[in-house]
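S.K.: Sequence plus the predicted model coming up.
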Amino acid sequence: MRTRTTVCAAAGALLLLTGCGAADMTRQASPFAGARGAKTVTLSVQSWVGAQANVAVARYLLEHELGYRVDTVQVDEVPAWDALSQGRVDALLEDWGHPEQEQRHVRDKKTIAPGGGLGVTGHIGWFVPTYFAERHPDVKDWRNLDKYAAQMRTPESGGKGQLLDGSPSYVTNDKALVENLDLDYQVVFAGSEAAQITQIQQFAKERKPFLTYWYAPQWLFEKVPMTEVRLPAYKEGCDADPDKVACAYPHTPLQKYLNADFARDGGEAAAFLKRFRWTTQDQNEVSLMIADQRLTPEEAAKKWVDGHRETWRAWLP
């Protein structure tokens, strides 16, 4: 996601699409990727559950409506661009904005083709639990965060307030933001989305205050209401130098990308993936079934497909 190495034990049910024994696409290719003349598709899937929801529904429809064999492989965000460029995967369904990769692979090398918008707008920010924001409304302004640093302290934050992040592999600006805004906080990594969710849920169960890096769309907001802290306003280019960032994260229309050869020669599968477009509500509905209700990705996809025929029929070539 402008973010997102996943540990099996930490990720648990959130990795059901591929499992921790799945092929590492930074090192090898799927046996189905780029298989000319065969009705096979390989989809890249990121570790966060929203991306898994996209792939679950796309896979279900490709298999059950269009008769394809679908393989899924988990790849971190940036390595996924190399895998896509080299034809080791055919499609990436949720990119949170990597302009340097887009320039290299889409414009310069022309090995990746845009697949159109996903229909979902992503946003990263800093959040506190709504129950805390209602008691202390001024916490919603970053300039007041130090006032609450002592209440946000944990054993891991070294005497400072804790800013909870996900995995160290996520691309975030948080360390630079804490330093450049001169805040009395320490970034602490949970290790994965699943581990971060577990910590947030435990804080909420105990009604403790916390400050966390989080993002929308994400199903957890329905279980743990959170309120965003206003950072200095985002302006185009304010995050160009990673060491000097002192502004909020942008709102990012999420994009799909296809291997260029697949985009041209991928037949019905490529046409379908280009048309695949749904809403934040749709994605959250499937994410909630996978992560909270513990349905398998295929079960969640089938349930959504059964209830949204008018939506997905427009995606079929």
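M.R.: In hand now; what should we look at?

S.K.: from here on, contacts and neighbour counts on C-alpha atoms
M.R.: OK.

S.K.: Name the SS class of Gly117, please.
M.R.: Assigned state for Gly117: strand (three-state reduction, DSSP: H, G, I helix; E, B strand; the rest coil).

S.K.: That one: how many residues sit nearby?
M.R.: Gly117 has 20 neighbouring residues, counting by other C-alpha atoms under 10 Å.

S.K.: how about the nearest residue to it once chain neighbours are set aside, what does it touch?
M.R.: Nearest-residue entry for Gly117: Gln255, 4.5 Å, with adjacent residues in sequence omitted and distances by C-alpha to C-alpha, 6 or more residues apart in numbering. With contact taken as C-alpha atoms under 8 Å, 6 or more residues apart in numbering, Gln255 is in contact with 93-97, 114-118.

S.K.: what about His64, neighbour count?
M.R.: Neighbour number of His64 under other C-alpha under 10 Å is 11.

S.K.: hold the first one in mind and look at this next one:
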Amino acid sequence: MRTHLKMLLGAGLGLAVGLGAAGGALAEVESKDPIKLTLHDWTGQLITTKLMGEVLKKAGYNVEYVQADYIAQFAGLKTGDLHVAMEIWETTGREAMDEATATGKVENLGETGMQAIEEWWYPAYMKEKCPGLPDWQALNDCAEAFSTPETAPNGRYLGGPVTWGGFDDERAEALELDYEVVHAGTDAALFAELESAYQRKAPILLWVYAPHWAPIKYEGEWVEFPKYTAECYGDPAWGDNPDMAYDCGKPRGPIWKVSWAGVKDKWPGAYAAIKAFKVSNEEMGAMVAAVDLDGKDLDGVVADWIAKNEATWSGWIK
């Protein structure tokens, strides 16, 4: 699921009045009330949201970016206090999304075009110390190889911020893994630790996701857990542990867009544009790398994509 909260500070935050391509007054739109798009705590989501928001501005809409928790945002989407969330990952957000859409107050607006993987990951050099990988059953044989002074003799797994969900604590317990789950405070801290460990060839096992630059920049593999099924999460009797759920890997699949159900009636043009939005894993990976690795300004990266892809986004708002 993520980095650079400082990117949220500045001109892009707060109420952003929609300007046309040449700047100026609002175009003729269905409502001049602001469309509230949620921002979270990882770079890709900020980019996705800003891409959509800036395109909506070009269509004349009034856009407001609102900081919100990834899972807790569904409460605001149900009430209409929030309007659009541009990244709900099949890997971690599907349960919350399905619960919200089942109420009829939130609508699934389809796939973003990106396909999500989020799973336990290790650098290739760790396979020398644990040749049974990527099979998850090798993890306990190699727990000491993945340990730190604070966790020894247990291994250490570095999870994402707790707000990302993902059930890593439950997974470790259900599969009886001799590992302590430690949660990084931020996306930036998660990948800073990977960078440091990789340079030193130090042991590390952590949450890595795609689309992202990390699995492109660093050679490594995702752990292969028992394949996810809905029964694994919902029925303790399923799987290796008959008494506990989450004894499997995380789901994989699309990254979705969702909205307050009232968006289609209040802003039908924006609704159609959001449904039409599509970017690829490759496009997103390049933009995240430009921000996180090259140090480019996030809003500048968004503006550059918009400048070079008018033929694409103009079709969203036609």
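M.R.: Perfect, I can see it now. All values reported here derive from a predicted model rather than from experimental measurement.

S.K.: Check the secondary structure at the residue nearest to Gly117 of the first structure for me.
M.R.: Under three-state DSSP, Gln255 of the first structure falls in the strand class.

S.K.: now it: how far from Glu310 of the first structure?
M.R.: Noted for Gln255 of the first structure: a distance of 22 Å to Glu310 of the first structure, by C-alpha to C-alpha, to the nearest Å.

S.K.: about what we covered before: quick one: which of the contacts of Gln255 of the first structure is nearest to Thr227 of the first structure?
M.R.: Closest approach between the contacts of Gln255 of the first structure and Thr227 of the first structure, by C-alpha to C-alpha: Trp96, at 21.4 Å.

S.K.: mind checking how far the closest one is from Gln46 of the first structure?
M.R.: Trp96 of the first structure sits at a distance of 11 Å from Gln46 of the first structure (criterion: C-alpha to C-alpha).

S.K.: Tell me which of the two has more neighbours.
M.R.: Each of Trp96 of the first structure and Gln46 had its neighbours counted (other C-alpha under 10 Å), and the higher figure belongs to Gln46 (28 against 20).

S.K.: Can you find the partner of that one in the second structure?
M.R.: Gln46 of the first structure maps onto His40 in the second structure, with residues paired by TM-score structural alignment.

S.K.: What of Val89 of the first structure?
M.R.: With TM-score structural alignment as the criterion, Val89 of the first structure matches Leu82.

S.K.: where do the strands sit along the second structure?
M.R.: Applying DSSP state E to the second structure gives strands spanning 14-16, 35-39, 63-67, 84-89, 106-123, 155-159, 179-183, 206-210, 220-222, 253-260.

S.K.: hang on, the earlier thing: what number of residues lie near the residue nearest to the match of Val89 of the first structure when sequence neighbours are not counted?
M.R.: Take Leu82 of the second structure and drop its neighbours on the chain: the residue closest to it by C-alpha to C-alpha, 6+ apart is Gly76, 5.0 Å away. In terms of burial, Gly76 of the second structure registers 16 neighbours under the definition other C-alpha under 10 Å.

S.K.: Return the distance of Gly76 of the second structure relative to Asp69 of the second structure.
M.R.: Computed with C-alpha to C-alpha, the distance linking Gly76 of the second structure and Asp69 of the second structure is 10 Å.

S.K.: again with Ala230 of the second structure
M.R.: When C-alpha to C-alpha is applied, the distance between Ala230 of the second structure and Asp69 of the second structure equals 24 Å.

S.K.: How about Val182 of the second structure?
M.R.: Taking C-alpha to C-alpha as the measure, Val182 of the second structure and Asp69 of the second structure are separated by 20 Å.

S.K.: Gly166 of the second structure now?
M.R.: For Gly166 of the second structure, the distance to Asp69 of the second structure (C-alpha to C-alpha) stands at 14 Å.

S.K.: Neighbour count for the two, which is higher?
M.R.: Neighbours around Gly166 of the second structure and Asp69, counted as other C-alpha under 10 Å, are more numerous at Gly166. The numbers are 23 against 14.

S.K.: In the first structure, what sits opposite that one in the alignment?
M.R.: Alignment note (TM-score structural alignment): Gly166 of the second structure maps to Thr172 of the first structure.

S.K.: quick one, helices of the stretch 51-200 of the second structure?
M.R.: Taking DSSP state H, counting those that start in this stretch, the helices of the stretch 51-200 of the second structure run over residues 73-79, 94-102, 168-174, 187-200.
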